[in-house]
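Q: sequence? don't have it. structure:
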């Protein structure tokens, strides 16, 4: 009888100790997260060479869940990664027009992240996101009429809405500094917009301009061309796809 009582007493002490240690570890984890802060602001380093300023804000809303918002702006200028677009399009005429293209954009990206490790803001994560983007375009479009080059000044806007899943990982570098690696973020959605220009055109000029505008190819989307005596319009509508990737340096507070 005494042996049984001693065994139960020892088992109770061991169980109590384990529970206390587990609660202590959870408390330390919560205190650590609290001392580091629930907010993180970051800058995408890989976007800077592409003339993009990409900023992000992330806030812990649960044990291993965060919500965030990204903001990206690109001042108007030449097309980044023009060679990549040229390879996708594979059309010499369109490639020539891209040389004169100037483009700028603004994008907002709300996101929710689910971390797979022990706590939020550290380790691998899955992040469903949406992206709302607006592109401003200026394109002096060159076309040939009887061996003479003419220019139609086109400008306009393209709006896109996509959704996707970001796969990534985030590490603490030291102190309050963090590194966020957007490994792969495929996205898909729709695009809608138009570019147009005003210029007086005779019948032959209209036909030559129409023929060359119809040769323009926009990856994924469809284009519709309208040309008349007072100018031209190129409507763009259809699916839109892309990849989200980056390497961000952040500060937690």
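A: Ah, there it is. The model shown is predicted, which means the values in this text are computed figures rather than measured ones. Numbering: from 1, shown residues only.
Q: CA only for contacts and neighbour counts going forward, please
A: Fine.
Q: quick one: the strands in this protein?
A: Remark: strands of the chain, listed N- to C-terminal, are 39-44, 53-60, 65-78, 102-115, 123-145, 148-174, 177-184, 186-198, 222-228, 231-243, 246-252; assignment by DSSP state E.
Q: got TSV for the ones you listed, with distance to residue 30 and mean neighbour count too?
A: What follows is the strands of the chain, written out as TSV (distance: least, Cα to Cα, whole Å; neighbours: other Cα atoms under 10 Å):
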stretch	distance to residue 30	mean neighbour count
strand 39-44	14	21
strand 53-60	12	20
strand 65-78	14	18
strand 102-115	15	20
strand 123-145	16	19
strand 148-174	16	17
strand 177-184	18	18
strand 186-198	33	18
strand 222-228	52	17
strand 231-243	35	18
strand 246-252	15	20
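Q: Please render the ones you listed as JSON lines that adds distance to residue 95 to the earlier fields.
A: Shown next, in JSON lines, are the strands of the chain (distance: least, Cα to Cα, whole Å):
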{"stretch": "strand 39-44", "distance to residue 95": "29"}
{"stretch": "strand 53-60", "distance to residue 95": "26"}
{"stretch": "strand 65-78", "distance to residue 95": "13"}
{"stretch": "strand 102-115", "distance to residue 95": "13"}
{"stretch": "strand 123-145", "distance to residue 95": "12"}
{"stretch": "strand 148-174", "distance to residue 95": "16"}
{"stretch": "strand 177-184", "distance to residue 95": "28"}
{"stretch": "strand 186-198", "distance to residue 95": "18"}
{"stretch": "strand 222-228", "distance to residue 95": "16"}
{"stretch": "strand 231-243", "distance to residue 95": "17"}
{"stretch": "strand 246-252", "distance to residue 95": "27"}
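Q: Second structure follows, compare the two:
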């Protein structure tokens, strides 16, 4: 038994995706999926950045890809139908466009100067998780499939590099303030370190990588 599916709810987040499930026996199948998010605004960016910080990233755009290997253990009727538990591995990659960023430099003369920078970078992660779902065969011929991902979560580690460059030569005082501004963004679920130099800053991502899964897929069984 083979099933080709796509998660229709993911299209609301620009995620074009396709998965293939192959039943090995009555209780076990293997599902392999691929998805790509076209370049656009960061979903839910206002949920983890303050309003004043979000304004600094107004032209930030990202794109992403993911690849998932998902063994499924069915506890219902089997052969791809009923409730299932699915431990899974996921590889994810996220990259940005060349975006504008600025910070306010408080000079020793008492004035405040807006320092513009250009940023760009990418990061990737490997993670493992568990999902619970239920799959139905909808028609009499049992060709049309509905796959409901009830809930899933994964956790792992990610690494990446982002650079920010300025047309200005940054003094040590300007570098110190830039470093503090980036560190104060305090982006949740992301561990990063900041190094500054006369040309700008380098941000190294190295830490946890987590995510959640839920959705509704439509497929064809053959």
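A: Everything's here; your move. What you are looking at is a predicted structure, and each value in this text was computed from that prediction instead of being measured.
Q: quick one on the thing from earlier: residue 205 of structure 1 is nearest to which of the strands of structure 1?
A: Set against residue 205 of structure 1 and scored by Cα to Cα, those come closest in strand 123-145, at 6.4 Å.
Q: what residues are up against residue 123 of structure 1?
A: Applying Cα atoms under 8 Å, 6 or more residues apart in numbering, we find residue 123 of structure 1 in contact with 115-117, 169-171.
Q: same question, residue 70 of structure 2
A: When contacts are counted by Cα under 8 Å, 6+ apart, residue 70 of structure 2 is found next to 30-32, 86-89.
Q: of the strands of structure 1, which approaches residue 207 of structure 1 most closely?
A: Of all those, strand 222-228 sits nearest to residue 207 of structure 1, with 8.0 Å by Cα to Cα.
Q: Just tell me the aligned range of that closest one in structure 2.
A: With the alignment judged by TM-score structural alignment, the segment of structure 2 matched to strand 222-228 of structure 1 spans residues 191-197.
Q: From the rest of the structure, what touches that stretch?
A: 170, 172, 175-176, 178-179, 182-183, 201-208.
Q: same question, stretch 85-100 of structure 1
A: Surrounding stretch 85-100 of structure 1, the residues in contact under the criterion Cα under 8 Å, 6+ apart are 78-79, 82, 139-142, 215-219.
Q: re the thing from before, the strands of structure 1: which one's closest to residue 27 of structure 1?
A: Ranking the strands of structure 1 by their distance to residue 27 of structure 1 (criterion: Cα to Cα) puts strand 53-60 first, at 16.8 Å.
Q: Name the residues of the lengthiest helix in structure 1 that are buried.
A: With DSSP state H setting the assignment, residue counts place helix 2-36 as the longest helix in structure 1. Going by neighbour count (16 or more other Cα atoms under 10 Å), the buried part of helix 2-36 of structure 1 is residue 33.
Q: what inclination does it have with respect to strand 53-60?
A: Using axes from the mean of the first three to the mean of the last three Cα atoms, to 10 degrees, the interaxial angle of helix 2-36 of structure 1 with respect to strand 53-60 works out to 150 degrees.
Q: Now find how far off-centre helix 2-36 of structure 1 is within its chain.
A: 45 Å (Cα atoms, centre = their mean, to the nearest Å).
Q: Looking for the alignment partner of residue 16 of structure 2 in structure 1.
A: Matched by TM-score structural alignment, residue 16 of structure 2 corresponds to residue 53 in structure 1.
Q: Surely its match and residue 70 touch.
A: No. Checked against Cα atoms under 8 Å, the pair residue 53 of structure 1 and residue 70 is beyond contact range at 10.6 Å.
Q: Spell out which residues sit in contact with residue 126 of structure 1, please.
A: Residues in contact with residue 126 of structure 1, defined by Cα under 8 Å, 6+ apart, are 113-116, 165-168.
Q: Can you get me a residue count around residue 46 of structure 1?
A: Other residues within reach of residue 46 of structure 1, judged by other Cα atoms under 10 Å, total 15.
Q: Next, the contact list for the equivalent of residue 182 of structure 2 over in structure 1, please.
A: Residue mapping for residue 182 of structure 2 onto structure 1 gives residue 213, with TM-score structural alignment as the criterion. With Cα under 8 Å, 6+ apart as the criterion, the residues that contact residue 213 of structure 1 are 225, 234.
Q: Determine how far the longest helix along structure 2 lies from the middle of the whole chain.
A: Ranked by residue count under DSSP H, the longest helix found in structure 2 is helix 172-183. Helix 172-183 of structure 2 has its average C-alpha position 27 Å from the chain's average C-alpha position, going by Cα atoms, centre = their mean.
Q: now swap in stretch 157-173 of structure 2 and tell me
A: With Cα atoms, centre = their mean, you get 22 Å for stretch 157-173 of structure 2.
Q: Just the terminal-to-terminal distance for that stretch.
A: Between the opening and closing residues of stretch 157-173 of structure 2 lies a distance of 33 Å (Cα to Cα, to the nearest Å).
Q: do the same with stretch 181-189 of structure 2
A: Using Cα to Cα, the end-to-end distance of stretch 181-189 of structure 2 comes out at 18 Å.
Q: So for it, what gets flagged as buried?
A: Using 16+ other Cα under 10 Å as the burial criterion, the residues of stretch 181-189 of structure 2 that qualify are 181-182.
Q: Good, we can wrap up now.
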